[in-house]
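> Here is my input; please provide its structure:
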Amino acid sequence: MKKEGKSCIALFASGSGSNVQAIAEAVQTGEIPAHIALLVCDQPDAYVIKRAEQLNIPVFSFRAKEYASKAEFEQEIVHRLREAGVDFIFLAGYMRLIGETLLHAYRGKIVNIHPSLLPAFPGKDAIGQAFNAQVKIAGVTVHFVDEGMDTGPIIDQESVRMAEDETRESLQRKIQEVEHELYPRVIKKLLTEAVMEGITE
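The predicted model follows:
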């Protein structure tokens, strides 16, 4: 649902939500032409929910184990997304694979950020994987979501050089700094193009 030339978006997260904060701040300043209609969180105790409340973002939180299947809780999510008029979904530390139900409803409109230069180090703890592999270059990838684990088409990437005295913690800080700049920039570009296409169709 477009609102005064703005896309309606949902953010998905499972943890502290630093990327949610960065995106929300870019929305507030007008850098990102969007309205955040919903935060979806699969961990009702996650700190990101407090962030959302402070930012006046509506929240749907759930526990997967309380549903009979992935399809069942994704049907509930899709219902809430459609009710809120959501156009695009941006995963910001959401630690679940997106299933068929959500993919079918929002194919081509679900985007994820991953803390590695994909296809290197997909899956969990990508920063730890890169650090343990002692690579010289780590990084961040923004990509569309498909059925696989971090396998969708890449939209943009940015590298992070590993220092000789790098620690796991210092690498994570450097990668998060890049994420907080790259993701809002990519989201702005995607949504600006989407609104323009909507105007010209």
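> Going by C-alpha atoms from here, please, whenever you check contacts or count neighbours.
Fine.
> I figured P44 was touching A64, is that so?
No: contact between P44 and A64 fails when scored by Cα atoms under 8 Å: they sit 10.5 Å apart.
> Now the second one, please; I'll put the structures next to each other:
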Amino acid sequence: MENLTPSFISPQVSSEDLKLETPLKLGILASGSGTNFEAIADAIKQQELNAKIPLLIYNNPQAKVQEKAAAFNIESKLLNHRHFKRREDLDQAIVDLFKSYNINWVIMAGWMRIVTPVLLGAFPNHVINIHPSLLPSFKGIKAVEQALEAGVKITGCTVHLASLEVDSGPILLQAAVPILQDDTPETLHARIQIQEHKIFPLAIALAAKKYP
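Sure, this is the predicted structure:
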């Protein structure tokens, strides 16, 4: 069985683990530049992940992710969170849109909003998040800066099922990233992102196997 992941990614993933008979229908949530969205879309294009992305939803009108979606000919819609009085109202709008596109997995690819039971209840065990630390360490914002301030020697990234508690939920896949003596938040975050782009498509396939 061919092993597809180096030792610093856990669990180890084989080609057999990633075979999906039925294409997944992914609804992507993103707030920023969209590098993780791009990694997922590229994995689909390269036939490494058996999935489709019918719709991207973004909440920041200036988000560069909309340009990346256009480059992949993927439809995108803006749901500006500032136009909703409550988090639950935003999540309901997300649910309504994703359901209308027959989405079966929700992927938070740099989604900078706290989710509510409205979204999680509509897609039970089918909402996936990525975070730039080895959870449960360094939850919340500025995880890279937290790791540097703590003086740890290894950090990384985690893909997990989303839960009501921020940056919690069952862990799907993690990748370790050593911290170098001269690292800054920018240099460390750049190396973490390289691993994020590797493990996110893998984790989506693993989740689909574990939570069909």
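> Look up how far Y47 of structure 1 lies from the residue nearest the centre of structure 1.
Residue closest to the average C-alpha location in structure 1 (Cα atoms, centre = their mean): L91, at 2.1 Å. Distance of L91 of structure 1 to Y47 of structure 1, computed by Cα to Cα, to the nearest Å: 16 Å.
> repeat for H35 of structure 1
21 Å.
> And these two? Which one has more around it.
Neighbour count, other Cα atoms under 10 Å: between H35 of structure 1 and Y47, H35 has more, with 21 against 15.
> That one pairs with which position in structure 2?
Counting by TM-score structural alignment, H35 of structure 1 corresponds to K52 in structure 2.
> Can you classify that match by secondary structure?
strand (DSSP: H, G, I helix; E, B strand; the rest coil).
> Okay, it and E165 of structure 2: tell me how far apart.
Distance, K52 of structure 2 to E165 of structure 2, using Cα to Cα: 29 Å.
> go on, F72 of structure 2?
From F72 of structure 2 to E165 of structure 2 the distance is 33 Å (Cα to Cα).
> what about those two, which has more around it?
F72 (13 against 10).
> Please name the residues that touch T187 of structure 2.
Listed by Cα atoms under 8 Å, 6 or more residues apart in numbering, the contact set of T187 of structure 2 is empty.
> any idea which element it lies in?
Using DSSP states H and E, T187 of structure 2 sits within helix 185-210.
> what does N112 of structure 1 give?
Taking DSSP H and E as the definition, one finds N112 of structure 1 inside strand 110-114.
> Can you find the partner of L173 of structure 2 in structure 1?
Counting by TM-score structural alignment, L173 of structure 2 lines up with D156 in structure 1.
> and that match, helix, strand or coil?
Note that with three-state DSSP, the state of D156 of structure 1 is strand.
> Quick check: Q75 of structure 1 vs C8 of structure 1, distance?
The value you get for Q75 of structure 1 to C8 of structure 1, if Cα to Cα is used, is 19 Å.
> The two: which is more packed in?
Using other Cα under 10 Å, the more surrounded residue of Q75 of structure 1 and C8 is C8, with 22 against 15.
> In structure 2, what residue corresponds to the more buried one?
Aligning on TM-score structural alignment places C8 of structure 1 opposite K25 in structure 2.
> Give me the three-state assignment for its match.
Look at K25 of structure 2: counting by three-state DSSP, its state is strand.
> ok, now V160 of structure 1?
Under three-state DSSP, V160 of structure 1 comes out as strand.
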